[in-house]
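> got a predicted model here, sequence first, then my questions.
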Amino acid sequence: MHDNTLLALPKQHAKGIRNGLPSICSAHPLVIEAALRSGLENDTEVLIEATCNQVNQDGGYTGMTPADFRRFAEGIADKLGFDKSRLILGGDHLGPNPWKHLPANEALAKAATMMKAFVEAGFTKIHLDASMACADDPVALPPSIIAQRAADLAAIAEKSAGPVKPVYIIGTEVPIPGGAMEALDHLQVTRAEDAKETIELHRLAFSSRGLEEAFNRVIGLVVQPGVEYGHEDVIAFKPEEAKDLSAVLKDFPQIVFEAHSTDYQTLTGLSELVEDGFAILKVGPWLTFAMREALYGLDRIACELMDIPSVDTLEATMERVMLNLPKEWEKYYPGNATEQRILRHYSYSDRIRYYWPQPEAQKAFNRLMSNLEGKKIPETLISQFMAPVYQDVVSGKVEATPKELIIATIRKVVDTYARAARQI
């Protein structure tokens, strides 16, 4: 069963076997298809995660409940012939975050309902995250309260699970979803003593609820290893700065670290993270950033091949959509009009990803694909506008059709993670 893959990670690390597992955090069908095609080609399991804001009992911003998301991901797997028993579904940051504007008792009741929905839908990797303060909480919640709330949610998960019990991730060391908002120059790596305290407080909270057996399935702790990305910059992993944190794992052989915000790290950096025990590597915005690069490349190619009015390009359409619905970017992107326009389209935080499901954006995407369907795309234009996949096209590895070019571009990121995790 695929839960053994997760349970095996800490055991392997304790024995000196440095394997990892990429965590694909996206609800875009092209990204999920790219990840599953990588798994199919390389004969590996694939972990796909949904956050509490993306997917919940109220639909989240994708409009999907956990059961909907499972059907959605499994539908893509079926279409590709990917063995569904090798698809691992995870729930990320499961806790009161979507309802933190409510009093704690109300927000936690909704979080409990969400937890039940995720586990009943067959999500087997559960990140317990009760770190956010609710309306009537102190701004900084005491770590002991966070642990107790997480254990309460674990109790719900245990009651809701079928024969396959979930594995758990505890802790949180992440900024707002989508990366940091300010320019970055330094990050505080999680202190070793704080990591130990988090584990111990959760152990006590689980034990006080009779959940000792469930605590044996806590396989991961979210920490800050010193990696992050902002709108225009990336902080690279520096192993020497995280060596004290990495050493904590010697005392806790049942646990590995889960690293969030690993997007845009180099293959070397990602490999070093796995080597040092940050075995679960989250990636999200980089996948849709790569997809957007591919789509804009195809957009430029279409303009070269046919007479397309500038207002009908995909890029112009996305600009209109984002200006008409500024909620997902305006409070995140600072600067003058030019600086904001550049960030809207090209920021590492990739907040444009929230706009692809919009009807006008979907229409423009379909128009672009239709315009290029059946047309011979010259290799020279692929070299000019889609350079990352040029060699693969010339060698015959990738077919020069719109969809295959997009999938191949996303695969560059997916396969970087698979290599770092030693899956391929």
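Received it, and whenever you're ready, just let me know what you need.

> every contact and neighbour count from this point should use C-alpha atoms.
Will do.

> and residue 20, how far from residue 242?
With the distance defined as Cα to Cα, to the nearest Å, residue 20 ends up 17 Å from residue 242.

> who has more neighbours out of those two?
residue 20 (31 against 20; other Cα atoms under 10 Å).

> now do the contacts for the more buried one.
Residues in contact with residue 20 (Cα atoms under 8 Å, 6 or more residues apart in numbering) are 9, 274, 278, 279, 280, 281, 420, 421, 422, 423.

> could you rerun that using 7 Å?
By Cα atoms under 7 Å, 6 or more residues apart in numbering, the contact list for residue 20 reads 274, 279, 280, 421, 422.

> what of residue 55?
Contact analysis of residue 55 by Cα under 7 Å, 6+ apart lists 61, 62, 64, 65, 66.

> ok, those residues vs residue 141, which is closest?
Checking those against residue 141 by Cα to Cα gives residue 61 as the nearest, at 26.5 Å.

> correct me, but the closest one touches residue 54?
Yes: the criterion here is Cα atoms under 7 Å, and residue 61 meets it with residue 54 at 5.0 Å.

> between those two, who's got more neighbours?
Using other Cα under 10 Å, the more surrounded residue of residue 61 and residue 54 is residue 54, with 21 against 12.

> how close does that one get to residue 377?
Distance of residue 54 to residue 377, given as Cα to Cα: 36 Å.

> residue at max distance from the center of this structure?
Computed with Cα atoms, centre = their mean, the residue of the chain farthest from its C-alpha average is residue 307, at 37.8 Å.

> what's the separation between that residue and residue 205?
Going from residue 307 to residue 205 by Cα to Cα gives 65 Å.

> now the strands for this structure?
21-24, 46-51, 87-94, 125-128, 167-170, 218-223, 228-229, 234-235, 256-259, 280-283 (DSSP state E).

> most tightly surrounded among those strands?
Among these, the stretch with the highest mean neighbour count (mean count of other Cα atoms under 10 Å) is strand 256-259, at a mean of 30.

> hold the first one in mind and look at this next one:
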Amino acid sequence: MEYMLNLVRRHKAGEPVGIHAVCSAHPLVIEAAMEVAAAAGQPVLIEATSNQVNQDGGYTGMTPGAFHAFVHGIADRVGLARERVLLGGDHLGPNAWQDQSAGEAMAKADVLIEQYVTAGFRKIHLDCSMSCAGDPVPLRDDVVAARAARLCTVAERAWQAAGGEAPVYVVGTEVPVPGGAHEDLEELSVTTPEAAARTMASHRSAFAAAGLDAAWPRVVGLVVQPGVEFDHHKVIDFQPERAVGLSRMIEGVPTLVYEAHSTDYQTPANLAALVAGHFAILKVGPGATFALRETLWALADIEAAMAGDGKGCGFKDTVLDVMRAEPEYWRKYYDNDPRRARFDQQYSLSDRIRYYWPHPAIQAAQARLLASLEREAPPLTLLSQYLPAQYEAVREGRVRNRPVDLLKEGVARVLRQYMNACTTDACTAGAATRELEACQS
């Protein structure tokens, strides 16, 4: 992916530029991300995780090929040229099959990688940091690196068979848990420069041993822990002074930047500081769908107020009833007390509710909610009460007072913070556009 290689070159040359990866399969989140990128003159990077999308369908029911078609379909609807859509795979490895032996899980990871690359994904996060059944906990760096090199070999073979741009890779052993921490957090240990250097060296050695010298210059990102995370109700904010040594270490490596996971809910200033500290790839997922849920909840309150009975179509109750009846996606994470669980189902920053949006009953309830607000637009007084940011955008003529537009604006407000942190000015946006066109010509 020549665009990513050029981005890293620009960053290493001193430009405080980066890119954010939107890790979501929700169509409205993806659509909002595309509209934000188009307005900024930037490409959009959409990533699927191995739990969301895999050869068995993942929790979205989509294979890599189906997700590729799904995202491109949204781009066509939005009017964003397909070549401006960059696709990445997140946590690609044995993550979805950790309960199986390493041999079984890695065989499935081979298939996963092959399908992602064949489908057109060109930013590949090789994540073999998790222990499988029978493995020691934690795995040694050399074991993680050897497994990553194995998957890279599969990816290179799949790319050569499929053609197109060469993939770029992200590696690392200090990988945050996908979707945020499961336990309450007070403070995090920042990866030491020495640990980051060892991780990099172990992967470089494993790639060389696997005959992947030609692929190593396309390893653009190293996942480390800069000291950012979130649990159910707290955010651990980035403190640049704690990561100074880590930031300095990567300055001597000409082809690599850091990839920061779990940056959801960081402040705009923190996001900009991360990019300035060479955490130039920022991942966001639950933060975007949390904003979607906030907006849906507000629209449900608006609709209930307009109905005059305080209930309206009962959208919230439908969602929570489904979650109570089908607890698979939240039971391991939330308190067993029914009142506490009901609170966390709605308001936890880990946003386990995002797994339920595709449910047929919830989709039907959402359609009723949006149709009701489409028939009768919310009065400005209720927008001011429940969605003050959207109220201002409507008053200024930037957003239409329609439910889908209000929903997308809720997500876009979050994603614009990432876009602003990753771009320096309008000249940079123009340069990015020219680079992308040049890479694909």
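Noted; the coordinates are in hand. Please read all numbers here as calculations on a predicted model, not as lab measurements.

> and the TM-score between these chains?
With the length set by TM-score structural alignment, normalised by the length of the first structure, the two chains reach a TM-score of 0.97; 422 aligned residues with a Cα RMSD of 1.3 Å.

> before we move on, the earlier item: which one of the strands of the first structure lies nearest to residue 384 of the first structure?
When the strands of the first structure are compared by Cα to Cα, strand 234-235 sits nearest residue 384 of the first structure, at 25.7 Å.

> ok, and what's touching the closest one?
For strand 234-235 of the first structure, the external contacting residues (Cα under 7 Å, 6+ apart) are 227, 228, 229, 264.

> in CSV: the residues you listed, plus distance to residue 258 of the first structure.
As requested, the contacts of strand 234-235 of the first structure are exported to CSV (distance: Cα to Cα, whole Å):
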residue, distance to residue 258 of the first structure
227, 12
228, 14
229, 17
264, 16
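
> which among these gets closest to residue 136 of the first structure?
Distance to residue 136 of the first structure across those (Cα to Cα) is lowest for residue 228, with 30.5 Å.

> got a list of what the closest residue in space to residue 183 of the first structure that isn't next to it in sequence touches?
Excluding its sequence neighbours, the residue lying closest to residue 183 of the first structure (Cα to Cα, 6 or more residues apart in numbering) is residue 230, at 6.2 Å. Residues in contact with residue 230 of the first structure (Cα under 7 Å, 6+ apart) are 179, 180, 181, 182, 183, 184, 348, 349.

> residue 230 of the first structure matches what in the second structure?
With TM-score structural alignment as the criterion, the equivalent of residue 230 of the first structure in the second structure is residue 231.

> and residue 151 of the first structure, what pairs with it in the second structure?
Matched to the second structure by TM-score structural alignment, residue 151 of the first structure sits across from residue 149.

> residue 204 is in contact with its match, correct?
No: Residue 149 of the second structure is not in contact with residue 204 according to Cα under 7 Å; the separation is 9.1 Å.

> the more surrounded of the two?
For residue 149 of the second structure versus residue 204, the count of surrounding residues by other Cα under 10 Å is larger for residue 149: 27 against 20.

> who are the contact partners of the more buried one?
Neighbouring residues of residue 149 of the second structure by Cα under 7 Å, 6+ apart: 206, 207, 210.

> which part of the second structure matches stretch 395-405 of the first structure?
So stretch 395-405 of the first structure sits over residues 396-406 in the second structure, by TM-score structural alignment.

> straight-line length of the matching stretch, end to end?
End-to-end distance of stretch 396-406 of the second structure: 14 Å, with Cα to Cα as the criterion.

> next, the contact list for residue 100 of the second structure, please.
Contacts of residue 100 of the second structure (Cα under 7 Å, 6+ apart): 132, 133.

> alignment lookup: it to the first structure.
Per TM-score structural alignment, residue 100 of the second structure is aligned with residue 102.

> could you tell me where the longest helix belonging to the first structure falls in the second structure?
Assignment by DSSP state H gives helix 285-305 as the longest helix of the first structure. Using TM-score structural alignment, helix 285-305 of the first structure corresponds to residues 286-306 of the second structure.

> ok, and what's touching that stretch?
By Cα under 7 Å, 6+ apart, the residues outside stretch 286-306 of the second structure that reach it are 29, 179, 264-265, 310-312, 315-316, 349-351, 354, 369, 373, 382, 386-387, 407, 410-411, 414.

> have a look at how far, on average, that stretch is from the first structure.
Stretch 286-306 of the second structure, aligned to the first structure and superposed, deviates on average by 0.8 Å (mean Cα distance after the TM-score superposition for the first structure).

> helices of the stretch 251-400 of the first structure, residue ranges please.
267-275, 285-305, 314-324, 337-346, 359-372, 379-385, 390-394 (DSSP state H, counting those that start in this stretch).

> mean deviation (superposed) between the last one and the second structure, please.
Spelled out, it's helix 390-394 of the first structure. Its aligned residues in the second structure lie a mean 1.0 Å from helix 390-394 of the first structure after superposition (mean Cα distance after the TM-score superposition for the first structure).

> could you do the fourth one as well?
For helix 337-346 of the first structure, the mean distance to aligned residues of the second structure following superposition is 1.3 Å (mean Cα distance after the TM-score superposition for the first structure).

> skipping adjacent residues, who's closest to residue 372 of the second structure in space?
The shortest distance from residue 372 of the second structure to any non-neighbouring residue, by Cα to Cα, 6+ apart, is to residue 303 (7.4 Å).

> how near is the one you found to residue 312 of the second structure?
Distance from residue 303 of the second structure to residue 312 of the second structure, by Cα to Cα: 6 Å.

> same check, this time on residue 324 of the second structure
Taken as Cα to Cα, the span from residue 324 of the second structure to residue 312 of the second structure is 21 Å.

> next one: residue 284 of the second structure
Noted for residue 284 of the second structure: a distance of 33 Å to residue 312 of the second structure, by Cα to Cα.

> what do you get for residue 378 of the second structure?
Distance of residue 378 of the second structure to residue 312 of the second structure, given as Cα to Cα: 13 Å.

> again with residue 172 of the second structure
From residue 172 of the second structure over to residue 312 of the second structure the distance is 49 Å, taken as Cα to Cα.

> what about residue 78 of the first structure, how many neighbours?
Around residue 78 of the first structure there are 11 other residues, counting by other Cα under 10 Å.

> how about it: what's its closest non-neighbour residue?
Leaving aside its sequence neighbours, residue 78 of the first structure sits nearest to residue 84 (Cα to Cα, 6+ apart; 7.5 Å).
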